[in-house]
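Engineer: only geometry, no sequence info:
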């Protein structure tokens, strides 16, 4: 381990301020309650504050920031989907990613490397061609490529797959990128905190209170919170709520 890293880790005084404000008590009510402090929940809080001036917001997280799906994904950033809605939605997302490190003043290790979706059957090749044409129609850089192209780009790949289901082609998506996904949660969280949003970790939501067909509050492991707007961004834990 480098000496500088060890020295920094053992030092009780750090030159950088805390990433997130140390909020203790829950207020009795908030304009907005966001359940889940992952990428989606923290992004919503960040943009509500930055773009709309809505800062009386509580983000409630049963564990720790970015400890759920955000910390366990494939790191891939792409927009080479099939449906028109998906292509346009994710293309906007890809463009947001390109400037996030600058927006956050935090290195997300965003790196554009290109993305291959491999096809091992004739039907898969047809689907890749279909996706490529849909992508091109909406201005997204994707194309169907053959085994030679794949081999040149990835010399170590075994096109034959050792004789089992060889690679026949691929959908190549040049803007495909990767990033440090947990840092995205930290960046959104810090930006939201700096604008007045409260993030409460170790605070589990146990129920959403509804009266007359409208949300009026949430029940948590730390008590009741009144609110008329709730965003549930808990990925795989959604059925529990």
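Structural biologist: All right, it came through fine. Since the structure is predicted, the reported quantities are computational estimates derived from the model, not experimental observations. Residues are numbered from 1 along each chain as shown.
Engineer: when you work out contacts or count neighbours from here on, use the C-alpha atoms and nothing else.
Structural biologist: OK.
Engineer: list the buried residues for stretch 228-235?
Structural biologist: Using 16 or more other C-alpha atoms under 10 Å as the burial criterion, the residues of stretch 228-235 that qualify are 228, 229, 230, 232, 233, 234.
Engineer: find the nearest non-adjacent residue to residue 89, please.
Structural biologist: residue 79 (7.9 Å; C-alpha to C-alpha, 6 or more residues apart in numbering).
Engineer: please apply the same query to residue 100.
Structural biologist: Once chain neighbours are set aside, the closest to residue 100 by C-alpha to C-alpha, 6+ apart is residue 108, at 7.7 Å.
Engineer: got a list of contacts for the top helix by length along the chain?
Structural biologist: Looking across the chain with DSSP state H, the single longest helix is helix 84-104. Identification of contacts with helix 84-104 by C-alpha atoms under 8 Å, 6 or more residues apart in numbering yields 77-81, 107-108, 110, 134-135, 138, 140, 187-188, 191.
Engineer: rerun that using 10 Å as the cut-off
Structural biologist: Helix 84-104 is touched from outside by 77-81, 83, 106-112, 131, 134-140, 175-179, 183-184, 186-191, with contacts defined as C-alpha atoms under 10 Å, 6 or more residues apart in numbering.
Engineer: and what of stretch 233-241?
Structural biologist: By C-alpha under 10 Å, 6+ apart, the residues outside stretch 233-241 that reach it are 34-42, 44, 59, 61-62, 68-70, 205-208, 232.
Engineer: which ones among these lie within helices?
Structural biologist: Within the contacts of stretch 233-241, residues falling in helices by DSSP H are 39, 40, 41, 42, 44.
Engineer: this is the comparison structure:
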């Protein structure tokens, strides 16, 4: 059983020389079979396992991760938490995710470092302002907080930006969502791993999928670098590797995987703590 984090436990461990902490999650040997297998130990895979256990009482679950928890795409993304989308379907999905984030640290008993400092998407032309107005209207109609900013509004939250009319990208305004912000997504993965493990989910790291066990036209399990593991239900949450694993399983997804390179900067105060450029 993992220690429940609190101010008291932090004080107690400080007095004891930090010697009483338990591992954040269990690292058991894989069993021969489970009720369900989730391939991918990132935020989505771990969240899937956690909610299977918490909401559906399915605790015989294995999360199989090729590397280590928090070492994949989850640890390399842009940290933005937002729900500023146009289409109703996207608003519904990201709106729910946004609300979950707002209570996630308390639910998981793990600080995911959510900082709701707001986010502005800049508009650099009259055409973009028209699109921005439509987006704000769509968000508000669907119950999501949003404001259409003027250049003065943008200047108030991002005074360091170059507001000269001769700037390469002059500011015409922007879309503001005050509830948006940032979170440590690797901490999100660690929090979900810890909470799922407490509910009985097995977190199996350094476990690469090498093939799928297909019997009678149905997937019955996976071959891994740590042996065969069977399950009645198998899900994949492997981001850019989705098409690769789908090919191993013998089917083609209607998507293509592309390598994406991005420069992601840390939130350096006070420059990047109020605006995402």
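Structural biologist: Cool, the structure landed. All of these numbers come straight from a predicted model, not from anything done at the bench.
Engineer: circling back to that earlier point, so which two of the ones in helices among the contacts of stretch 233-241 of the first structure are the farthest from each other?
Structural biologist: The largest separation in these, counting by C-alpha to C-alpha, is between 39 and 44 at 8.5 Å.
Engineer: what touches both of these two?
Structural biologist: Taking C-alpha under 10 Å, 6+ apart as the contact rule, residue 39 of the first structure and residue 44 both touch 188, 233.
Engineer: neighbour count winner among these two?
Structural biologist: residue 39 (26 against 19; other C-alpha atoms under 10 Å).
Engineer: which ones are touching that one?
Structural biologist: Contacts were defined as C-alpha under 10 Å, 6+ apart; by that measure residue 39 of the first structure touches 65-71, 181-189, 233-234.
Engineer: and if we set it to 6 Å?
Structural biologist: Under the criterion of C-alpha atoms under 6 Å, 6 or more residues apart in numbering, the contact partners of residue 39 of the first structure comprise 70, 185.
Engineer: just give me the match in the first structure for residue 214 of the second structure.
Structural biologist: Structural correspondence for residue 214 of the second structure with respect to the first structure (TM-score structural alignment): residue 210.
Engineer: where does that match fall, helix, sheet strand or coil?
Structural biologist: Using DSSP: H, G, I helix; E, B strand; the rest coil, the three-state assignment for residue 210 of the first structure comes out as strand.
Engineer: now it: closest residue in space that isn't a chain neighbour?
Structural biologist: Nearest-residue entry for residue 210 of the first structure: residue 216, 5.6 Å, with adjacent residues in sequence omitted and distances by C-alpha to C-alpha, 6+ apart.
Engineer: so that neighbour, which of the three states?
Structural biologist: Here residue 216 of the first structure is recorded as strand under three-state DSSP.
Engineer: give me the neighbour count for it.
Structural biologist: Summarising burial for residue 216 of the first structure: neighbours were counted as other C-alpha under 10 Å, giving 17.
Engineer: what do you get for residue 49 of the second structure?
Structural biologist: As a burial measure, residue 49 of the second structure scores 31 neighbours (other C-alpha under 10 Å).
Engineer: hmm, back to that, quick check: the residue nearest to residue 89 of the first structure vs residue 198 of the first structure, distance?
Structural biologist: Residue 79 of the first structure sits 32 Å away from residue 198 of the first structure when distances are taken as C-alpha to C-alpha, to the nearest Å.
Engineer: out of those two, which sits in the more crowded spot?
Structural biologist: Set side by side, residue 79 of the first structure and residue 198 show more neighbours around residue 198, with 27 against 22, by other C-alpha under 10 Å.
Engineer: counterpart of that one in the second structure?
Structural biologist: Under the alignment (TM-score structural alignment), residue 198 of the first structure pairs with residue 202 of the second structure.
Engineer: so what does residue 189 of the first structure match up with in the second structure?
Structural biologist: Across the two structures, residue 189 of the first structure finds its equivalent in residue 193 of the second structure, going by TM-score structural alignment.
Engineer: sorry, wrong one. I was asking about residue 36 of the first structure.
Structural biologist: Taking TM-score structural alignment for the superposition, residue 36 of the first structure sits opposite residue 40 in the second structure.
Engineer: does that match touch residue 65 like I think?
Structural biologist: Yes: using C-alpha atoms under 6 Å, residue 40 of the second structure makes contact with residue 65 at a distance of 5.0 Å.
Engineer: returning to what we had before: the residue nearest to residue 89 of the first structure maps to what in the second structure?
Structural biologist: With TM-score structural alignment as the criterion, residue 79 of the first structure matches residue 83.
Engineer: any idea which helix or strand carries residue 171 of the first structure?
Structural biologist: Residue 171 of the first structure is located in strand 169-173, with elements delineated by DSSP states H and E.
Engineer: check the offset of that strand from the chain's centre.
Structural biologist: Averaging C-alpha coordinates over strand 169-173 of the first structure and over its chain gives two centres that are 24 Å apart (C-alpha atoms, centre = their mean, to the nearest Å).
Engineer: state the span of the second structure onto which whichever helix or strand comes after that strand is aligned.
Structural biologist: The C-terminal neighbour of strand 169-173 of the first structure among helices and strands, as given by DSSP H and E, is strand 177-178. Following TM-score structural alignment, the partner segment of strand 177-178 of the first structure in the second structure covers residues 181-182.
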